[in-house]
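>>> Need coordinates for the below:
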Amino acid sequence: MAMARTVRDRLLEALDDLTEGELQRFKAKLRDFPVPEGGYSHIPRGRLEKADPVALADLLFQFYTEAHAPRMAAGVLEAIGCKPQAERLLLGATGNDACSKAPLPFMSASAVGNRMQATVPREQHFIDQHREALIQRTATVEGILDMLYGTILDDEQYQAISAKTTSQEKMRELYKLVPSWNRDCKDRLYKAIKMKNKFLIDDLEGQP
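Sure, this is the predicted structure:
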């Protein structure tokens, strides 16, 4: 019995179907395409330029999650004139494998952007809202880095941050990565800071 294709399989199939020129146009348009509010941001240009279809699919899922990556990719495909690939991608790409049998209606690039803007909460994440306070007042940074290592931070990032001298310098270096993180990554940072600096988080949240 054949295994059902996952959302990631559909995305990779769509990207693999592009010519080299179309893939480059996809990357360029992706940099200008509207992203969901509420903790999402554009993929850094340097990481996009080096990405092959497999790495690009991984980046889309990392930055926009399974809930948004397929529709966002489909909107970009439609915008660069690759509507057949966009339609095949959205056919069943619900973001939930259990529901993947029901095809989705095709949406234009502008409609995809508007849908994401309308459905994602607009509130600013705690990590963004309290950026300066967390940089200045976080005392135990090493433990935070250890909790993030291997899931959010790779070895190069971990070493670069650890090499800084003071806690403030380490937090500032860590925050250089935050704009490229999705909400899940920020949630993990919040939990790590709360575990290692509970009283600071309680104070910022106005808790006794």
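>>> Please make it C-alpha for all contacts and neighbour counts, starting now.
Fine.
>>> Can you show me the strands along this protein?
Counting by DSSP state E, the chain forms no strands at all.
>>> Just name whatever secondary elements the helix ranked longest in it is in contact with.
Taking DSSP state H as the criterion, the chain has its longest helix at helix 53-79. The contact analysis (3 or more C-alpha pairs under 8 Å, 6 or more residues apart in numbering; DSSP states H and E) places helix 53-79 against helix 7-16, helix 20-32, helix 83-90, helix 109-119.
>>> Can you point out the buried residues in it?
53, 56-66, 68-79 (16 or more other C-alpha atoms under 10 Å).
>>> sorry, back to before: quick one, which of the helices and strands packed on helix 53-79 is nearest to residue 194?
helix 109-119 (28.2 Å; C-alpha to C-alpha).
>>> structure for this one too, so we can compare:
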Amino acid sequence: MAPKTIKAALVDALEDLSTEDMKKFVHKLLDRREEPRVKRNRVDGKDRLDVVDVMVATFTEEPALKLALDILRDICCQNVAERLREATAGLTSKPADSGQNQESKGQHQESKGQHQESKGQHQESKDEHFVDKHRRALIERISNIDPILDQLLGSVIQHGAYDRIRAQLTTQDKVRELFKCLRAGPEVKDRFYTVLQEEEGYLIRDLQKQQ
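Predicted structure coming up:
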């Protein structure tokens, strides 16, 4: 049976790789010079599912699929690339909080799937985005903005905005300046929310309890 999501197909494809080919895949992934880039400590020694999670979080599903196909062909795994292409023919990426994506996440990582599901329920029931609703608390309570900025560079903020934000004197001022870049739309807010889950998970969980 064909995978229901691009992410599930990516996991299946990487599971088809030998240990040596998987090392080559990760090496090519880290060797990219385009932004956004994947940090070594996020994929070194990780299993296939973790690598796919990082790719989808960094690039979103469809760009992650295109990159995976390019890398597979580059490391001479054309058969795996072709099976992946066929498995994802006609598929479109789903929002991180969609029902199908939650089903896939629940099969692999129950706790993470439940966390994303709570995000989806919040966004479906509220017109106001989570990061807008908790703007004041995020400005006051984000403790380490630098790794957040590093992950957003290239996808949400460009180098000029990155330098401008980093030039602010306090963490609170940096977060305020960052919020100016989130006016572009819900997609950038979703990306910011995903990074916050990774870097400030305790804060996000605390704010969710207050809802």
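>>> Report the TM-score for the pair.
The TM-score (TM-score structural alignment, normalised by the length of structure 1) is 0.50; 129 aligned residues with a C-alpha RMSD of 3.8 Å.
>>> Would you mind giving the helices and strands packed on helix 53-79 of structure 1 as TSV with distance to residue 170 of structure 1 and mean neighbour count added?
TSV is the format used below for the helices and strands packed on helix 53-79 of structure 1 (distance: least, C-alpha to C-alpha, whole Å; neighbours: other C-alpha atoms under 10 Å):
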stretch	distance to residue 170 of structure 1	mean neighbour count
helix 7-16	35	20
helix 20-32	28	16
helix 83-90	41	21
helix 109-119	33	16
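>>> With distance to residue 183 of structure 1 as new columns, can the ones you listed be given to me in TSV?
Compiled in TSV, these are given as follows (distance: least, C-alpha to C-alpha, whole Å):
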stretch	distance to residue 183 of structure 1
helix 7-16	19
helix 20-32	19
helix 83-90	23
helix 109-119	14
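>>> Indicate which one of those is closest to residue 162 of structure 1.
helix 20-32 (30.4 Å).
>>> So which residues of structure 2 form helices?
Going by DSSP H, structure 2 shows helices at 6-15, 19-30, 48-59, 61-74, 78-87, 99-108, 110-125, 130-133, 135-141, 146-152, 159-166, 171-181, 186-199, 201-209.
>>> Deepest in the core, which of these is it.
Ranked by mean neighbour count under mean count of other C-alpha atoms under 10 Å, the helices of structure 2 are led by helix 6-15, which reaches a mean of 22.
>>> what helices or strands is it leaning on?
Packing contacts for helix 6-15 of structure 2, counted by 3+ C-alpha pairs under 8 Å, 6+ apart, involve helix 48-59, helix 61-74, helix 78-87.
>>> out of those, nearest to residue 136 of structure 2?
Nearest to residue 136 of structure 2, of all these, is helix 48-59, at 25.0 Å by C-alpha to C-alpha.
>>> So what angle separates the directions of that closest one and helix 99-108?
150 degrees (axes from the mean of the first three to the mean of the last three C-alpha atoms, to 10 degrees).
>>> can you state the direction angle for helix 48-59 of structure 2 and helix 6-15?
Relative orientation of helix 48-59 of structure 2 versus helix 6-15 (the same axes, to 10 degrees): 130 degrees.
>>> Tell me how far residue 30 of structure 2 lies from residue 24 of structure 2.
Noted for residue 30 of structure 2: a distance of 10 Å to residue 24 of structure 2, by C-alpha to C-alpha, to the nearest Å.
>>> cool, and residue 110 of structure 2?
Using C-alpha to C-alpha, residue 110 of structure 2 is found at 29 Å from residue 24 of structure 2.
>>> Now for residue 198 of structure 1, how many residues are close by?
A count of neighbours around residue 198 of structure 1, defined by other C-alpha atoms under 10 Å, yields 13.
>>> got the contact list for it?
Neighbouring residues of residue 198 of structure 1 by C-alpha atoms under 8 Å, 6 or more residues apart in numbering: there are none.
>>> and stretch 102-121 of structure 2, how far apart are its ends?
Distance across stretch 102-121 of structure 2, first residue to last, is 11 Å (C-alpha to C-alpha).
>>> what does stretch 193-200 of structure 1 give?
One end of stretch 193-200 of structure 1 sits 9 Å from the other (C-alpha to C-alpha).
>>> mind listing what's buried in it?
Using 16+ other C-alpha under 10 Å as the burial criterion, the residues of stretch 193-200 of structure 1 that qualify are 193, 194, 196, 197, 200.
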